[in-house]
Every structure is written in structure tokens, then in C-alpha cells.
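Colleague: Need a 3D model of the following:
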Amino acid sequence: MTPVFFWWLLWAFYFFAYLYVIIFVIRDLFRDDKANGWIKALWIILLVFVPFLTGIIYVIVNGKGIAEREYQARSRTVAEYDDYRPAASASPADDIARAKALLDAGTISQGEYEALKSKALGNQYYGA
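Modeller: Presented below is the predicted three-dimensional model:
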């Protein structure tokens, strides 16, 4: 019983690795702006009929381009997250001055002003 489970586990690992390589190659093909549609179609046809050999050849032929496209995709993702991240302020005094301006304009309440002031000063609790 144990050898059967071992072989099943080994084949399952190979199957998921095979799927990962196919998905990786197809994802990289669609990121590649330099390859035209016919080349992409040829790679996909080869992936269908000779998947393992095609995956290895693709990585050998396009290795440098794969790394560049991965880097570009990751840098775009970081830039998108940076848009949502609040900008770091110069000092707590600037944060408190901005909060006071909001309070004076009636945009925030006194409690919200106290919370922002406490946060700018680095206090964990609002009453501290």
C-alpha cells in the first residue's frame, strides 16, 4: 500500500510541475511584446504537442527576456501599491498643523483632531 501512495504522490508532483511550466510559458508569451502573433501561436501549438521539451527550449531561448518581463511586471505592481500608500510627512509638527487646519475648516471634529495629533506624536492610545 505504501509504494502505491509514494508513486501516486510522485506523479501528482510531476503533474502539477508540468501544469506550472505550461502556465508560466503561456503567461510569459502574452507578456512578450516583441514576439508577433504567429510566433506565439507556434509556441502554444508546440506546448500542446511536445510540452516538456517545448518548456525547456522556451526557457533556454527566452531566458533573459523572461527575467526582464518578470522584473517589469513586479515593478508595475509595486508602483500601483505606492499610489495607495500615504506619503511620509516631514515631521509630526507638519501633521499636527495639517490636522489643525482641517479642524479650523470644520472638516474634522475635535475628537478626530485629537486622534490625528496623538498619532502624529506616536502615542498608541488617544488619551495618552
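Colleague: hey, let's count contacts and neighbours off CA atoms from now on
Modeller: Fine.
Colleague: Longest helix in the chain, please.
Modeller: helix 2-31 (DSSP state H).
Colleague: in stretch 107-119, what's buried?
Modeller: Of the residues in stretch 107-119, those buried under the neighbour-count criterion (16 or more other CA atoms under 10 Å) are 113-119.
Colleague: Buried residues of the strand or helix carrying residue 42, list them for me.
Modeller: If you go by DSSP states H and E, residue 42 is part of helix 37-49. Under the neighbour-count criterion of 16+ other CA under 10 Å, helix 37-49 has 43-44, 47 buried.
Colleague: Please give the structure of this sequence too, so both can be compared:
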Amino acid sequence: MDDYPLLNLFWTMMWLFLWILWFFLLFKIITDIFRSDDMGGWGKAGWLIFVILLPFLGVLVYLIARGGSMNTRDREQAQKADAAFKEYVRKAAGTGGGAAGGGGVDELAKLAALKEQGALTEDEFQKAKEKLLA
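Modeller: Take a look at the predicted model:
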């Protein structure tokens, strides 16, 4: 340990951190190339070859040329994923009006209202709820 001073350790850690950071950026750019809808196949292939063959220059040029729209594509992807998740939850809960649930949540709400009004006993409510959930 005497032959490797503390300052060299810090420099090594910094270069390792920058190297890992660059790899994350490279993967982010490759993902963005494939996700981009405004580019054709040849454009994607050209950018991919440029980024792989000349990695440092390719990444910098890509960030300069198309970096501003990367955020837009990220936002669109997040909105699509959020909409798909919400649609899945609606279908799973049965409130989407589709064939998946058939309005089971609405039926449970009606049963609870009938129970609160005193039209159903606790036993009748539990039996009807089990029947709906089965």
C-alpha cells in the first residue's frame, strides 16, 4: 500500500466513475436511437455505426445533434407507459367497461350502500360480496 499514494487512489476512483458514467450515457443514446420514431432504418443504422465505431466522438456528436429531443422522447415513453398501466388497472379493477371486470367495483359499491341503508344484513352482504368476487 506504500507504493500507491492516496492521491492516485482518488484519481483512479474518479476515472472509474467517469468511465461508468460514459457507459451509462452510451447505453442511453443507443436506446434513444432505437426508440426514435422520426428516423428511418438507415438513419438509425448510421447513428449506431457512428456511435459504436467512434464511441467518444459519436456520443458527443449525437448529444449535440439530437440531445435536445431526447427529453421529449423520454417524456413520451413515460406517458405511454403510464397510460398503459392506468388502462391495465382499470381493466383489472373492472371499471373500464370492458369484458374483464364487468363493473364489479360498481356492484360492490351498490351492495355497500344497501347495507348502510339497512336493506341488507351483514350476512347477506358478505354472501353477495363473496359471490361477486368469485
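Colleague: Just the buried residues of stretch 107-119 of structure 1: which are in helices?
Modeller: Among the buried residues of stretch 107-119 of structure 1, the members found in helices (DSSP H) are 113-119.
Colleague: just those now: which is nearest residue 3 of structure 1?
Modeller: Nearest to residue 3 of structure 1 among these is residue 119, at 60.6 Å by CA to CA.
Colleague: Tell me the residue in structure 2 aligned with the closest one.
Modeller: Taking TM-score structural alignment, residue 119 of structure 1 has no aligned residue in structure 2.
Colleague: again with residue 34 of structure 1
Modeller: Counting by TM-score structural alignment, residue 34 of structure 1 corresponds to residue 38 in structure 2.
Colleague: Quickly note the distance from its match to residue 58 of structure 2.
Modeller: Plainly put, residue 38 of structure 2 is 19 Å away from residue 58 of structure 2 if you go by CA to CA, to the nearest Å.
Colleague: ditto for residue 79 of structure 2
Modeller: Computed as CA to CA, the residue 79 of structure 2 to residue 58 of structure 2 distance reads 29 Å.
Colleague: So for the two, which sits in the more crowded spot?
Modeller: Higher neighbour count among residue 79 of structure 2 and residue 58: residue 58, with 19 against 12, using other CA atoms under 10 Å.
Colleague: Residue 43 of structure 2: what's it in contact with?
Modeller: By CA atoms under 8 Å, 6 or more residues apart in numbering, the contact list for residue 43 of structure 2 is empty.
Colleague: Tell me the spacing between it and residue 124 of structure 2.
Modeller: Applying CA to CA to residue 43 of structure 2 and residue 124 of structure 2 gives a distance of 66 Å.
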